[in-house]
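>>> Pasting a predicted model and its sequence here:
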Amino acid sequence: MKPAPFEYHRPASLAETFDLLDRYGDDGRLLAGGQSLVPALNLRLAAPRAVIDINRVPDLDGIRLSPEGLVIGALARQEALERSPLVREHAPLIADAVPHVGHAAIRARGTVGGSLALADPAAELPACAVALEATIRVGRRGGERDIAADDFFRGIYTTALAPGEVVIALRVPRPEPGWRWGFQELARRHGDFALAGLAAGARVQGGALAETRLCFFGVGTRPVRARRAEGALAGRRADEATLAAAGRALDSDLDPPGDVHGSPALRRHLARVLLTRVVRGLVDARP
C-alpha cells in the first residue's frame, strides 16, 4: 500500500515547527526517524493532513554533558548512543540497552525522541529513562518544561505531551557514586519486541543492596517500576530467600497482558527470571 495524500513541511526552526503544529493540530504528524510513522502511513493506519519533518531543526541533535548530567537530543540517532563514549561513561544502562533495539538499519534512522514520544510499552529506551530517573524536556510555543520519565509514560502509545508540544531532549542526572546498572530482555528472536525486559540499577554496600531500581517493559501498558520488589530487596543480600521474596512481591507489581506471543503467566515467569539474573549480575558487577 501507499500513503494517503498529505502535505509535506520541513521547518528550519522550533518556532516554525510550533507554527505548523498550531496550524494543523491533530491533523499534523512529526517525522523524525520515521521508523514507526512511515510504516503506519504506508499501511494507512495513519492518514494525517500534514507530515512535519523536523530533521533540519537545529539544537535537537547531539549528545553532551551538562553540570546536571547527560543531555541526549531528541534527534540523536539510536546508533549514536551505541558509539558515544559519553553515553558509555555516564549512562551505561542506555549503552547496554540500545543494541537490543530492532536491527542496525532501524537504529541508524530511529531517534531517541521518537522512541520516547511513541511510548511503546515493549520498547527499551522508555524503560531505561524510568530506571535512570531521567527527565524528558519538552517544548512548545512560550517555553519548555521537564517531565519525570515515570510521569511521562501514561499507557499504550500515550504520554504526558500536551497538544503542540515536542520532545526536546532526554536528560539523565548524574548518579551518586556506587551505582551499578544491568539490562536484559527475553524475545523469541533478536530484534523482536521483548516478551519481557528489565532495566535496573543498584547501589551495593557491603555486599547488600542498599537501594535498587527495577523497571520492567513488555509486561504492562507502560514501563513498570517494580517498587514492591525493590522494597523486598532493600538492605538485603541477593541470596535465594531474598530473591524469592522479591519474586513474590513482583506479582503485585505486574499485571502483564496476554497476546499471541505469550500469556500473562509466561510473562510473569519471564519477569521473575529476569529479576534473578539481573540482580545477581548487579551484585557481582564491578562498581
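Perfect, I can see it now. Numbers count the residues shown, from 1 in each chain.

>>> going forward, measure contacts between C-alpha atoms and count neighbours the same way
Will do.

>>> Not counting stretch 56-73 itself, show me its contacts.
For stretch 56-73, the external contacting residues (Cα atoms under 8 Å, 6 or more residues apart in numbering) are 10-14, 74-76, 84, 86-87, 90-91, 112-113, 168-174.

>>> If we go by neighbour counts, what in it is buried?
57, 60, 61, 62, 63, 69, 70, 71, 72, 73 (16 or more other Cα atoms under 10 Å).

>>> and if you look at stretch 138-155?
138, 139, 140, 141, 146, 147, 148, 149, 150, 152, 153, 154.

>>> just checking, which of those residues belong to helices?
Secondary structure from DSSP state H places 149, 150, 152 of those in helices.

>>> about what we covered before: the buried residues of stretch 56-73 in strands, which ones?
The members of the buried residues of stretch 56-73 that map onto strands under DSSP state E are 63, 69, 70, 71, 72, 73.

>>> Export the residues you listed as TSV, with columns for distance to residue 121.
Formatted as TSV, those follow (distance: Cα to Cα, whole Å):
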residue	distance to residue 121
63	25
69	26
70	24
71	23
72	21
73	21
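
>>> Enumerate every residue touching residue 194.
Residue 194 neighbours (Cα under 8 Å, 6+ apart): 122, 123, 185, 186, 187, 188, 217, 218.

>>> Now distance to residue 107 and neighbour count too, for the residues you listed, in TSV please.
Output for those, formatted as TSV (distance: Cα to Cα, whole Å; neighbours: other Cα atoms under 10 Å):
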residue	distance to residue 107	neighbour count
122	16	24
123	13	23
185	17	23
186	19	20
187	18	15
188	19	10
217	19	28
218	19	27
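
>>> A further structure is provided below for comparison with the first:
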Amino acid sequence: MIPTQFAYVAPTSVEEALAALAEHGDEAKILAGGQSLLPVLRMRLNAPEVVIDIGKIDSLREIRDEGDSISIGAMATYAQILGDAGIRDSLSLLHKAITEVADPQIRHRGTLGGALVHADPAGDCGAPTLALEADLVIQGPGGERTVAATDFFEDLFTTAVGEDEILTAVRFRKHDGWGSHYEKFVRVAHQWPIVSVAAAVKVDGGTISEARIGLVNMGSTALRATATEQALVGQQATEDGVRAACDLAAQGTNPPSDLNGDAAYRSHLATVLTRRAVLKAAGSS
C-alpha cells in the first residue's frame, strides 16, 4: 500500500527536531532508521500529518568511549555498533544480540534508539539493554534527563519518552570480565523471536557471583528474570548448579499466546533457553 500524504521535515540538530515536535504535537512522528515506522505507514496503521526525519542529526550517530561506560547515539545503526571494537569487547552481550537482528540490509538501516523507542516486546534489543542496566538519555523542552532501563519500558509499544521528547543516547557501563550469550529461538531465519534470553554472567573460581538475565517476548515489554538472577548467585557454573535457578525464569512473566506457541509453551522455552544462555555465558567469562 501507499502511505497517506504527509509533510516531511529533516532537522539537522536536536533543537530543531524538538521545535518541530512542539509545533506539530501529536500529529508528528519521528523517523529514525525507518524499519518499524515505514511498514506501519505503508499499511496505514498510522497516518501522521508530519514525519520528522532525524537521520541528518550527525551528533546522534556518535559512539563514544567514556572511560567506564560507552555512550551509543540513538541514531547509531546496528552495523555501526557491530563494527565498534569497544562494544564487541566490553558490551559483548549487546553485540551478540544485535548480530541476531533480522538481516544485513535491516542492520545497515535500523538503529538501536529507534528499536528501543518502538518497544516491541519481541524485539532483540530490549533484553540486552535491560540486562546490561543501561541508562537512556532523553531530551525535551525542559532539558535533558536520564532514565534507567528498568523504568524505560512502560507497556506494549510505550516508553518513558514523552510526545515532545527525543531519545538521544543509550549509555552502557562496561562489562569487562563478564561472560555473555544471547539465545534466540525461531522457527525460520530472521523471524521475530518466539522467545529469546540475554544473559550476562560473572564467574569467580567456578562460582557465579553476579547474573543479569533479560527476556524477549515474555510479556508486554522486555523483562528481567530477577528470580533467576538472585538464585544464580553463589551457584556453581555447571548444568546441575544452575538448573533450579533457571527453572524460575518465567516467574512473574505474562507471555502471549499466538500461532507460534501458547503461553505455557513460551514459559517452558524460557527456562530451557535461560539454562543454555547462562551456561554458555559462564563458559565465555
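That came through, no problem. Keep in mind that this is a model prediction, so the values were computed, not measured.

>>> Tell me the one of the ones in helices among the buried residues of stretch 138-155 of the first structure nearest residue 132 of the first structure?
The nearest member of those to residue 132 of the first structure, counting by Cα to Cα, is residue 149 at 8.7 Å.

>>> Out of the buried residues of stretch 56-73 of the first structure, which comes closest to residue 208 of the first structure?
Nearest to residue 208 of the first structure out of these is residue 69 (Cα to Cα; 26.8 Å).

>>> which residues touch residue 218 of the first structure?
121, 122, 123, 193, 194, 195, 196, 197, 256.

>>> Excluding covalently adjacent residues, which one is nearest to it?
Leaving aside its sequence neighbours, residue 218 of the first structure sits nearest to residue 122 (Cα to Cα, 6 or more residues apart in numbering; 4.0 Å).

>>> is it true that that neighbour touches residue 224?
No. Checked against Cα atoms under 8 Å, the pair residue 122 of the first structure and residue 224 is beyond contact range at 10.6 Å.

>>> Now for these two: what residues contact both?
With Cα under 8 Å, 6+ apart as the test, residue 122 of the first structure and residue 224 both reach residue 217.

>>> what about the strands in the stretch 51-200 of the second structure?
63-65, 69-73, 135-140, 143-148, 153-155, 158-159, 166-173, 179-185, 195-204 (DSSP state E, counting those that start in this stretch).

>>> By how much does the third one deviate from the first structure on average?
Taking mean Cα distance after the TM-score superposition for the first structure, the mean distance separating strand 135-140 of the second structure from the aligned residues in the first structure is 0.7 Å.

>>> Could you check the angle that strand makes with strand 69-73?
Between strand 135-140 of the second structure and strand 69-73, the angle comes out at 40 degrees (axes from the mean of the first three to the mean of the last three Cα atoms, to 10 degrees).

>>> can you give me the offset of strand 135-140 of the second structure from its chain's centre?
15 Å (Cα atoms, centre = their mean, to the nearest Å).

>>> Give me the helices and strands touching it, please.
Where contact means 3 or more Cα pairs under 8 Å, 6 or more residues apart in numbering; DSSP states H and E, strand 135-140 of the second structure is packed against strand 143-148, helix 149-152, strand 166-173.

>>> repeat that for 10 Å
helix 14-24, strand 69-73, strand 143-148, helix 149-152, strand 166-173 (3 or more Cα pairs under 10 Å, 6 or more residues apart in numbering; DSSP states H and E).

>>> okay, these in JSON lines with distance to residue 44 of the second structure next?
Putting those into JSON lines (distance: least, Cα to Cα, whole Å) gives the following:
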{"stretch": "helix 14-24", "distance to residue 44 of the second structure": "19"}
{"stretch": "strand 69-73", "distance to residue 44 of the second structure": "29"}
{"stretch": "strand 143-148", "distance to residue 44 of the second structure": "32"}
{"stretch": "helix 149-152", "distance to residue 44 of the second structure": "27"}
{"stretch": "strand 166-173", "distance to residue 44 of the second structure": "23"}
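
>>> For residue 243 of the second structure, find the nearest of the ones you listed.
Smallest distance to residue 243 of the second structure across those (Cα to Cα): 25.7 Å, for helix 149-152.

>>> hmm, back to that, what lines up against the residue nearest to residue 218 of the first structure once you look at the second structure?
Under the alignment (TM-score structural alignment), residue 122 of the first structure pairs with residue 122 of the second structure.

>>> what's the spacing between that match and residue 74 of the second structure?
Using Cα to Cα, to the nearest Å, residue 122 of the second structure is found at 19 Å from residue 74 of the second structure.

>>> Where does residue 231 of the second structure sit: helix, strand or coil?
At residue 231 of the second structure, secondary structure determined by DSSP: H, G, I helix; E, B strand; the rest coil is helix.

>>> Isn't it up against residue 212?
No. At 11.1 Å, residue 231 of the second structure and residue 212 do not qualify as touching, with contact defined as Cα atoms under 10 Å.

>>> Tell me which of these two has more neighbours.
residue 212 (24 against 18; other Cα atoms under 10 Å).

>>> tell me the angle whichever helix or strand the more buried one is part of makes with strand 179-185.
Assigned by DSSP states H and E, residue 212 of the second structure belongs to strand 207-216. Angle between the axes of strand 207-216 of the second structure and strand 179-185 is 30 degrees (criterion: the same axes, to 10 degrees).

>>> correct me, but the match of residue 122 of the first structure touches residue 215?
Yes. Proximity of residue 122 of the second structure to residue 215 meets the contact threshold set by Cα under 10 Å, at 9.3 Å.

>>> Mind listing the shared neighbours of those two?
Common neighbours of residue 122 of the second structure and residue 215 (criterion: Cα atoms under 10 Å, 6 or more residues apart in numbering): 195, 196, 221, 222.

>>> ok, so of those residues, who is nearest residue 276 of the second structure?
Distances from residue 276 of the second structure to those, taken by Cα to Cα, are shortest for residue 196, at 10.9 Å.

>>> which residue lines up with that closest one in the first structure?
Match for residue 196 of the second structure (TM-score structural alignment): residue 197.
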